[in-house]
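In: Any chance you could fold what I've pasted below:
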Amino acid sequence: MSSRILVTGGAGFIGANFVHQTVRERPDAAVTVLDALTYAGDERSLAPVSGRVRLVQGDVADAALVDRLVAESDLVVHFAAESHNDNSLHDPTPFVHTNVIGTFTLLEAVRRHDVRYHHISTDEVYGDLELDDPAKFTPTTPYNPSSPYSSTKASSDLLVRAWVRSFGVRATISNCSNNYGPYQHVEKFIPRQITNVVDGVRPKLYGTGANVRDWIHVEDHNAAVWAIVDHGRIGETYLIGADGECDNRTVVETILELMGQSADAYDLVNDRPGHDLRYAIDASKLRDELGWTPRYRDFRSGLEATIGWYRDNEAWWRPQKDATEQKYAQLGR
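Out: Here you go, the predicted structure:
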């Protein structure tokens, strides 16, 4: 099924990996990528599959463009999003535009043309958990977003649910935990630390490093997305996670160790406002209903593979690095 696939945000981190995986595993698929190619979308991330993919540069909130592309598609997978918490605190405007208006624009197009739609979201819509709380997020956990980023993603999820119920749109939603892996922008936590160590710069750790994230390799995330597209129930929300809970201090110390450095060779910096304490995913619905299991069950091995990718692909991340660190320096982080 779904031989004509529109991937929004397909030049971004998770989207580009999804495109690579789709081209590799579904050779009969015709893939079109819609991406605004802002700082977080990089055409070079699609270079290895450029002969197999059509790239359209454009805004997901451009109704005429979106309508044309959706009309010629069997499936839309919506990755496009503004997704960096620090940036949302500085200027929420692009987050409302892309995450809310962009999703609305897509939903109206898939409604008109009766196209299957899958919506990529985040566990951050649920807020955070206490560090000593044994609970995990489930599909019925109440939304409690704490930043402009997570609140706009929560808004987009609610739009999808309403369009399913009110208009019969054939949609599913997935809320995933923190991703890591190849092609992730160096502003993000793990690639920032890896590239700092490559440059001989001590990693920076917010607060005391006690904040816990539930890490999943991007390839496992995208395999789960395909499981939902192929076998998930319309209107349902599936949480994607790999039981990868780890506090930020341990992540940095593991990176340093794997890169041959002293585990304490990092600096503590001021915490960011509203920094969520802990995320944790209960992915039992996905596993039980759809039979999905992660390939990278050991976070350390996935991290080692990711370090290897950044070491081998400096030409990809080097152009982004100086501007990213200048921005963090201005924030004192």
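
In: From now on I want contacts and neighbour counts done on CA atoms only, so please keep to that.
Out: Noted.

In: helices and strands around the helix ranked longest in the chain, which ones?
Out: As assigned by DSSP state H, the longest helix anywhere in the chain is helix 148-167. Applying 3 or more CA pairs under 8 Å, 6 or more residues apart in numbering; DSSP states H and E, we find helix 148-167 packed against helix 85-90, helix 93-95, helix 102-113, strand 116-122, strand 171-176.

In: In CSV: these, plus mean neighbour count and distance to Ser155.
Out: Formatted as CSV, these follow (neighbours: other CA atoms under 10 Å; distance: least, CA to CA, whole Å):
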stretch, mean neighbour count, distance to Ser155
helix 85-90, 16, 15
helix 93-95, 17, 11
helix 102-113, 21, 9
strand 116-122, 23, 10
strand 171-176, 25, 13
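
In: Adding distance to Val33, write the ones you listed out as JSON lines.
Out: Output for these, formatted as JSON lines (distance: least, CA to CA, whole Å):
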{"stretch": "helix 85-90", "distance to Val33": "24"}
{"stretch": "helix 93-95", "distance to Val33": "20"}
{"stretch": "helix 102-113", "distance to Val33": "14"}
{"stretch": "strand 116-122", "distance to Val33": "15"}
{"stretch": "strand 171-176", "distance to Val33": "19"}
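
In: Just list what the helix or strand that Thr22 is a member of packs against, helices and strands only.
Out: Thr22 is located in helix 13-25, with elements delineated by DSSP states H and E. Here helix 13-25 touches strand 4-8, helix 218-231, going by 3+ CA pairs under 8 Å, 6+ apart.

In: of all the helices and strands packed on helix 148-167, which lies closest to Gln326?
Out: Proximity to Gln326 (CA to CA) singles out helix 85-90 among the helices and strands packed on helix 148-167, at 13.7 Å.

In: who does the closest one touch, helix- and strand-wise?
Out: helix 148-167.

In: tell me the angle the helix it packs on makes with strand 171-176.
Out: Relative orientation of helix 148-167 versus strand 171-176 (axes from the mean of the first three to the mean of the last three CA atoms, to 10 degrees): 160 degrees.

In: before we go on, could you also do this sequence so I can check it against the first one:
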Amino acid sequence: MSVRRLAEPEFQPADFAFNKANAAAAKKWIAKYPKGRQQSAIIPLLMLAQDQEGWVTKAAIESVCDMLDMPYIRGLEVATFYTQYQLKPVGTRAHIQVCGTTPCMLRGAGELMDVCRSKIHPEQFHTNEDGTLSWEEVECLGACVNAPMIMVFKDTYEDLTPERLAEIIDAFEAGKGDTIEAGPQIDRFYSAPQGGFTSLADEKAVLKSTRAKATGVAKAAQVPPSKAARHKTDAAETNEAVQSPSPVKASAKAEKAAGTAKPSLDHKDRPKGIDKPTAVDDLKLISGIGPKNEAILHELGIYTFAQVASWKKAERGWVDAYLNFHGRIEREDWVKQAKALAKGGVAEYTRVFGKKPV
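Out: Prediction:
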């Protein structure tokens, strides 16, 4: 890791001011904090400045500090501490941060840095000849189980090999970075084990409704049998005690019994499907839909955001039961997400939810 300092004076602009949209966003961030604590908005405001300029300038830090009525040194402390802030001009199409902490190093981060040296520049914080790419080594990026990984601006790319990183770099250099899906670059669901889920494969065991039913059955299983039902010999009673179901087993059976069968494909509440259109929406942009569930929805004839946005309550219930989701569609509000994406894509989603789809 290198010492983090501001860019040399010759790179620094004379002044900084938020544009109209970011000025409004800055006011909203400041308003989130109670009176006397507005300086806590320093982190999101510096990110707004970076989004606007491409990097955090000295003038931007001072301007943000003036807005928050805080000493310049406090703003400098924040900006120089967090590697999410770029203190010098970086690649216009991609600035690649390679995690160099132990888990990533053990799984090949050194080889990823070699790729950056060969395809971008031999040294960190230098752009390539076209000024489109740059790179640096950073501390933990927070997804150690998916090591090794990189971050490009706000998106992470995990489970990387040198070959895959080279492909990602080429895509960004060609201006096609948006064609690379962020997250694991192997067949892994978020941070689940590579071999698939090993525990809590479904949510019945932790849902309040099924847990309550299971508790009732478990209590019933603990009621001792009447004297008339008992065997006469001690040996028989011992055997009976061994064979009687334990509360844990009874609870497990109850949870299994509490599950519902997958609804029929001919059910009246099944959403109407369509033939596969020429332009298929990326349903994985909806939080809660991964590659596997997207494939299932395609089998059901669901290909567009508009279809999901139109689902009525009964249709949402049918899909939720078919996917064995136990209420996730309502909790994650697929319909609201789909409406935003159908209306204006990622930009509208970001405006509505305050973040990009993940």
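
In: Superposing both, give me the TM-score.
Out: Put the two chains on top of each other and the TM-score (TM-score structural alignment, normalised by the length of structure 1) is 0.27; 148 aligned residues with a CA RMSD of 6.5 Å.

In: quick revisit: looking at the helices and strands packed on helix 13-25 of structure 1, which is buried most?
Out: Among the helices and strands packed on helix 13-25 of structure 1, strand 4-8 has the highest mean neighbour count (mean count of other CA atoms under 10 Å), at a mean of 24.

In: What ranges does structure 2 have for its strands?
Out: Along structure 2, the segments classed as strands by DSSP state E run 94-99, 133-138, 150-152, 155-158, 183-184.

In: Mean neighbour count, those strands: which tops it?
Out: Comparing the strands of structure 2 by mean neighbour count (mean count of other CA under 10 Å), strand 94-99 comes out on top with a mean of 25.

In: May I see the strands of structure 2 arranged in JSON lines, with distance to Leu341 of structure 2 as well?
Out: Shown next, in JSON lines, are these (distance: least, CA to CA, whole Å):
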{"stretch": "strand 94-99", "distance to Leu341 of structure 2": "25"}
{"stretch": "strand 133-138", "distance to Leu341 of structure 2": "29"}
{"stretch": "strand 150-152", "distance to Leu341 of structure 2": "23"}
{"stretch": "strand 155-158", "distance to Leu341 of structure 2": "19"}
{"stretch": "strand 183-184", "distance to Leu341 of structure 2": "20"}
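
In: So which of the ones you listed is nearest His298 of structure 2?
Out: Ranking the strands of structure 2 by proximity to His298 of structure 2 (CA to CA) places strand 183-184 first, at 21.8 Å.

In: by contact count, what packs against the closest one?
Out: Under the contact rule (3+ CA pairs under 8 Å, 6+ apart), strand 183-184 of structure 2 is packed against strand 155-158.

In: mind listing what's buried in the longest helix that structure 2 contains?
Out: Longest among the helix segments of structure 2 by residue count, using DSSP H, is helix 334-353. Buried residues in helix 334-353 of structure 2, defined by neighbour count with 16 or more other CA atoms under 10 Å: 334-342, 345-346, 348-349.

In: which other helices and strands contact that helix?
Out: On a contact count with 3+ CA pairs under 8 Å, 6+ apart, helix 334-353 of structure 2 meets helix 305-309.

In: Show me what the helix it packs on is packed up against.
Out: Judged by 3+ CA pairs under 8 Å, 6+ apart, the packing partners of helix 305-309 of structure 2 are helix 334-353.

In: rewinding a little: export the helices and strands packed on helix 13-25 of structure 1 to TSV and tack on distance to Ala30 of structure 1?
Out: Listed next are the helices and strands packed on helix 13-25 of structure 1 as TSV, based on distance: least, CA to CA, whole Å:
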stretch	distance to Ala30 of structure 1
strand 4-8	5
helix 218-231	15
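
In: Quick one: closest of those to Gly102 of structure 1.
Out: Of all these, strand 4-8 sits nearest to Gly102 of structure 1, with 10.0 Å by CA to CA.

In: angle of that closest one against helix 102-113?
Out: With the same axes, to 10 degrees applied, the angle from strand 4-8 of structure 1 to helix 102-113 works out at 160 degrees.

In: between strand 4-8 of structure 1 and helix 13-25, how big is the angle?
Out: Interaxial angle, strand 4-8 of structure 1 versus helix 13-25 (the same axes, to 10 degrees): 160 degrees.

In: list the helices and strands strand 4-8 of structure 1 packs on?
Out: Where contact means 3+ CA pairs under 8 Å, 6+ apart, strand 4-8 of structure 1 is packed against helix 13-25, strand 30-35, strand 75-78.

In: Take the ones you listed and lay them out in TSV including mean neighbour count and distance to Ile255 of structure 1.
Out: Shown next, in TSV, are the helices and strands packed on strand 4-8 of structure 1 (neighbours: other CA under 10 Å; distance: least, CA to CA, whole Å):
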stretch	mean neighbour count	distance to Ile255 of structure 1
helix 13-25	21	20
strand 30-35	23	31
strand 75-78	24	31
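
In: Kindly reformat these as a markdown table containing distance to Ala227 of structure 1.
Out: Below are the helices and strands packed on strand 4-8 of structure 1 laid out as a markdown table (distance: least, CA to CA, whole Å):
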| stretch | distance to Ala227 of structure 1 |
| --- | --- |
| helix 13-25 | 12 |
| strand 30-35 | 18 |
| strand 75-78 | 13 |
